[in-house]
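Participant: The sequence and its predicted three-dimensional model are supplied below.
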Amino acid sequence: MSGGLIALLDDVAAIAKAAAASIDDVGVAASRASAKAVGVVIDDTAVAPRYVTGFTPDRELPVIWKIAKGSLRNKLAFILPAVLLLSQFLPAALSPLLLLGGLYLSYEGAEKVFAALHGQADDAPEDAEPLSAQAQEDQMVSSAVRTDFILSAEIMVIALAEVASQPLLNRALSLIVVALLITALVYGVVALIVKLDDIGLRLSRRRLGVTRALGRGLVRGMPAVMSTLSIVGTAAMLWVGGHILVTRLESFGITAPEHWLQRLTEATTQAAPFASGVAGWLTETVVSALVGLLVGLAVAILIHLLHRHRSAART
């Protein structure tokens, strides 16, 4: 009887070890997948604050909370089942999806660069009827959640590519962890950014001179922070989009771009051995961003020509 009990305890211990190893695998896979998706996360963080501009301070955090819930619903209810089904029954679709995602990110980044250089007209009609505060809030939340869907899909597909070799359960758990972490990170940072000016205003009213100076610096510095964040977000889109294009073309037998990038990176690291890691990363990032910009501009030009052709055909 004692021998049977010991054997049972051994089995339980083995199961516990296997479960712990599985949890470790999920944690490692989720962290690796999250790191790969960081470029889209930066852009998501840069895009989100503009959806709460114009609201009173007491509505900013509730609006962010609504968008965060919509983002999590996008990831868990719609995107996660779709990408898991694809990875299980049609894994060959992963590379084309990533390539399309890279094209989209490159196009969006190039459009932002073009808009920054040439200005962007306001498309709202002048005779539009003013909306109530609640209707405006609902409209902004709906628009933000729709934009988030595209970026969340990119995050989940990029994350899936990093855990595609894992068993189905580990894949699902890893992507759930990624969805929770990314959503908390993005909208936690967005909430902090949106409230920094309020924090600065409160600090500027304190008696201590250093605290007052810090508060005034936060209030004055917020426009620059938002501008910088927008630039970083655009650069991240171009970098991630270009990098996806360069690396995923190999799946279609086009290996020259990735080999060329590797040779250029190696040459840069050899030229600067004292900072080889930084030099290699900068080279890969800048080249990927340039690829993303050029491809994005080509896609943008093609789309604008198609729109113009359709408009001419209708008239």
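Facilitator: That came in fine, so what should we check first?
Participant: Please make it C-alpha for all contacts and neighbour counts, starting now.
Facilitator: Will do.
Participant: In contact with residue 291: list those residues for me.
Facilitator: Going by C-alpha atoms under 8 Å, 6 or more residues apart in numbering, residue 291 touches 238, 242-243.
Participant: So which of those sit within helices?
Facilitator: Counting by DSSP state H, the contacts of residue 291 place 238, 242-243 in helices.
Participant: Please identify, among these, the one with the most neighbours.
Facilitator: residue 238 (37 neighbours; other C-alpha atoms under 10 Å).
Participant: another one to put next to it:
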Amino acid sequence: MDDIATVLDDVAILSKVAAKKTAGVLGDDLALNAEQVSGVKADRELPVVWAVAKGSFLNKLILVPSALVISFFAPWMVMYLLIIGGLYLCFEGVEKLLHKFIVSKQEDEQAHAEKLKALADPSINLADIEKDKIKGAIRTDFVLSAEIIVIILGTVAAEPFTTQITVLSLMSIIFTIGVYGFVALIVKIDDLGLYLLRKSVSGSFDKLQRFTGRALLRFAPILMKTLAVVGTAAMFLVGGGIIAHGVPFLHHFVEHSVDVVSVFPTVGTIAGSLTGIALNGVIGIAAGLLTLVTLTTARKIKGALVN
């Protein structure tokens, strides 16, 4: 019983650490899935969320055993996979930032209008569009799930193999239920607001109900935008932190900078934490830009060679 209690205690502690390290990726996962699921008919939103959730469980069923095999036979690969995943996060974050700065609001609105026009076309099969949305969301989930699992694996890499299995399996199930539970809640917030506005009651409760309905309708788009911003920022912080931890000279630079700032009385601890976060963000942005430039150059060279 003592051994079981010790193992469960280790699992609980490691699960908390893994949850903190993957918080940024989870935020991005939540925002991306909520964005991809939106746009379908209101009565089809929850079935689509459920279909994507089932695909996510299947992704985890593939990824968790694969991660465990790598950890058992080639543990040295974990750090390299973490760095690759961190570079991917930073690259994706830079793409989002550049999209906001390069693509004008008018172009975004025009693309949205063309999408609505296509959906109104009776010759288009909405069931096919829904299937494409589900497939796209599951592909996105596979990439982000792989990143989450690699981060968790990096957290428990030094632990016994049974503990690795337990933590990976437990966190995969909890994360999937949590993410898609929140996605289902997010996509139905506006429907709840409309329901409260349309439902007629008498008395002072009617004013409260209508106020709540209007508040929910205003809150839904704000929540989506906030999730997108937080998710993008988290990409740089998490990705930059992973890269800084995996590259020795960057790791020492961040640690030394934090130590230098932390010596100040009273505010030293807070200043040190903020310095570490800021440096991880800067490293993340720099790594994302470098990855983007490298990939763009490689594509141009490949195109030139082909032509």
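Facilitator: Yep, it's here. Computed from a prediction, not measured in an experiment: that's the story for all the values here.
Participant: Out of the ones in helices among the contacts of residue 291 of structure 1, which is nearest to residue 84 of structure 1?
Facilitator: residue 243 (23.5 Å; C-alpha to C-alpha).
Participant: So what does residue 306 of structure 1 match up with in structure 2?
Facilitator: Per TM-score structural alignment, the equivalent position to residue 306 of structure 1 in structure 2 is residue 298.
Participant: Please work out how many residues are found near that match.
Facilitator: Quick note: residue 298 of structure 2 (other C-alpha under 10 Å) scores 12 neighbours.
Participant: what do you get for residue 148 of structure 1?
Facilitator: Around residue 148 of structure 1 there are 22 residues (other C-alpha under 10 Å).
Participant: Leaving out chain neighbours, which residue sits closest to it?
Facilitator: Leaving aside its chain neighbours, residue 148 of structure 1 sits nearest to residue 71 (6.1 Å; criterion: C-alpha to C-alpha, 6 or more residues apart in numbering).
Participant: and the helix or strand containing the one you found, what other elements does it pack with?
Facilitator: Per DSSP states H and E, residue 71 of structure 1 falls inside helix 57-73. Judged by 3 or more C-alpha pairs under 8 Å, 6 or more residues apart in numbering; DSSP states H and E, helix 57-73 of structure 1 is in contact with helix 133-163, helix 168-203.
Participant: And those: which comes nearest residue 278 of structure 1?
Facilitator: Nearest of the helices and strands packed on helix 57-73 of structure 1 (C-alpha to C-alpha): helix 133-163, 23.4 Å.
Participant: mean deviation of the closest one from structure 2?
Facilitator: The superposed helix 133-163 of structure 1 is, by mean C-alpha distance after the TM-score superposition for structure 1, a mean 0.9 Å from where its aligned residues fall in structure 2.
Participant: I'd like to know which elements that helix is packed against.
Facilitator: With 3+ C-alpha pairs under 8 Å, 6+ apart as the test, helix 133-163 of structure 1 has helix 2-36, helix 38-47, helix 57-73, helix 80-89, helix 94-118, helix 168-203 packed against it.
Participant: equivalent range in structure 2 for it?
Facilitator: Here helix 133-163 of structure 1 aligns to structure 2 at residues 126-156, judged by TM-score structural alignment.
Participant: which parts of the matching stretch are buried?
Facilitator: By 16 or more other C-alpha atoms under 10 Å, the buried positions in stretch 126-156 of structure 2 come out as 130, 133-134, 136-142, 144-156.
Participant: do the same with stretch 7-27 of structure 2
Facilitator: Buried residues in stretch 7-27 of structure 2, counting neighbours by 16+ other C-alpha under 10 Å, are found at 7, 10-11, 14-15, 18-19, 21-27.
Participant: and it, which stretch of structure 1?
Facilitator: The aligned range for stretch 7-27 of structure 2 is 22-42, by TM-score structural alignment.
Participant: What is the neighbour count of the alignment partner in structure 1 of residue 62 of structure 2?
Facilitator: Per TM-score structural alignment, the equivalent position to residue 62 of structure 2 in structure 1 is residue 78. Neighbour count for residue 78 of structure 1, taken as other C-alpha under 10 Å: 13.
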